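Visitor: heads up, no residue letters with this:
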């Protein structure tokens, strides 16, 4: 497959039965970060099967959008895929709650970052959302 433009990616991915992210354990960033691909799967609203790296596996368990397998264990990967593919409905259901996807938008994350930087810089909390570029 060739390159898929970013604005078409969620619709393109939504045709998949499941998103698989077999990240291996190793560098610290594998354990503490959620990858772009993970968010792309979420925006496409597809069930996911991910390896047991810390942040990604915790996010999957907390949200209920998929199954976790032991990294580099092909048998465990196959079992997780079989579980999801045999009954994908329960893994798609969490996407019907708007707050799930809203939590992982850039707009929401920018609010979190703003709050962190304000605390670090000892600035007062923002009392209202910043104006959007179109309202200036």
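Guide: Now that the structure is in, tell me what you want to look at. These figures come from a predicted structure and were not determined experimentally.

Visitor: rest of the way, CA atoms for contacts and neighbours
Guide: Noted.

Visitor: now the helices for this protein?
Guide: Applying DSSP state H to the chain gives helices spanning 9-13, 28-32, 36-43, 54-63, 74-86, 89-92, 98-103, 106-120.

Visitor: can you count the residues close to residue 75?
Guide: 11 (other Cα atoms under 10 Å).

Visitor: and the gap between it and residue 84?
Guide: Per Cα to Cα, to the nearest Å, residue 75 is found 14 Å from residue 84.

Visitor: follow-up on the earlier one: out of the helices of the chain, the one nearest residue 21 is which?
Guide: Proximity to residue 21, assessed across the helices of the chain by Cα to Cα, is greatest for helix 36-43 (7.3 Å).

Visitor: putting a second one here so we can go through both:
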């Protein structure tokens, strides 16, 4: 059975390509999804790619990933800095998570330096733009030993 990776995207990421391209790049979320699908196929994973502007949807999807034994690559966007609920969901679901951000959150406003997700993530990628998603998929493959199969 093929293992699944949930690629979860938080608020405003549906606006990529239009929203502050100097910070977030020119790639759209559809571009990122296509790159993730190509990489997941290469790595031998199935992929569930989702985006929501609602925190509860992300919590529900993390729980679903846990129930299905899936891995999670998440860009929590603004919820990174505010959501105890996401941290609790990741901890409760016992999922392996890689956190990804398009921009380097540590080189931005001070309020962006703290993440509620990082303490429960296996790793964090930030500042690599859309390429960070592909790096995150590769990291999940390496963490699970899937890259050696």
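Guide: Yep, that arrived. No experiment lies behind these values; they were computed from the predicted model shown.

Visitor: what's the TM-score here?
Guide: With the length set by TM-score structural alignment, normalised by the length of structure 1, the two chains reach a TM-score of 0.40; 75 aligned residues with a Cα RMSD of 3.5 Å.

Visitor: sorry, back to before: okay, the helices of structure 1 in JSON lines with distance to residue 19 of structure 1 next?
Guide: Converted to JSON lines, the helices of structure 1 look like this (distance: least, Cα to Cα, whole Å):
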{"stretch": "helix 9-13", "distance to residue 19 of structure 1": "8"}
{"stretch": "helix 28-32", "distance to residue 19 of structure 1": "17"}
{"stretch": "helix 36-43", "distance to residue 19 of structure 1": "6"}
{"stretch": "helix 54-63", "distance to residue 19 of structure 1": "12"}
{"stretch": "helix 74-86", "distance to residue 19 of structure 1": "10"}
{"stretch": "helix 89-92", "distance to residue 19 of structure 1": "11"}
{"stretch": "helix 98-103", "distance to residue 19 of structure 1": "16"}
{"stretch": "helix 106-120", "distance to residue 19 of structure 1": "21"}
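
Visitor: hang on, residue 99 of structure 2 packs against residue 133?
Guide: No - the criterion here is Cα atoms under 8 Å, and residue 99 of structure 2 misses it with residue 133 at 9.2 Å.

Visitor: can you list residues touching both of the two?
Guide: Common neighbours of residue 99 of structure 2 and residue 133 are listed as residue 73 (criterion: Cα atoms under 8 Å, 6 or more residues apart in numbering).

Visitor: show me where structure 2 has its strands.
Guide: Using DSSP state E, the strands of structure 2 run over 4-9, 46-51, 71-75, 97-101, 123-126.

Visitor: CSV for these, including mean neighbour count and distance to residue 85 of structure 2?
Guide: Converted to CSV, the strands of structure 2 look like this (neighbours: other Cα atoms under 10 Å; distance: least, Cα to Cα, whole Å):
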stretch, mean neighbour count, distance to residue 85 of structure 2
strand 4-9, 22, 15
strand 46-51, 18, 17
strand 71-75, 26, 14
strand 97-101, 26, 15
strand 123-126, 19, 18
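
Visitor: got CSV for those, with distance to residue 62 of structure 2 too?
Guide: Formatted as CSV, the strands of structure 2 follow (distance: least, Cα to Cα, whole Å):
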stretch, distance to residue 62 of structure 2
strand 4-9, 8
strand 46-51, 11
strand 71-75, 8
strand 97-101, 10
strand 123-126, 16
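
Visitor: nearest to residue 30 of structure 2, out of these?
Guide: In terms of Cα to Cα, the element of these nearest to residue 30 of structure 2 is strand 46-51, at 9.8 Å.

Visitor: elements contacting the closest one?
Guide: Packed against strand 46-51 of structure 2 by the contact rule (3 or more Cα pairs under 8 Å, 6 or more residues apart in numbering; DSSP states H and E) you find strand 4-9, helix 29-43.
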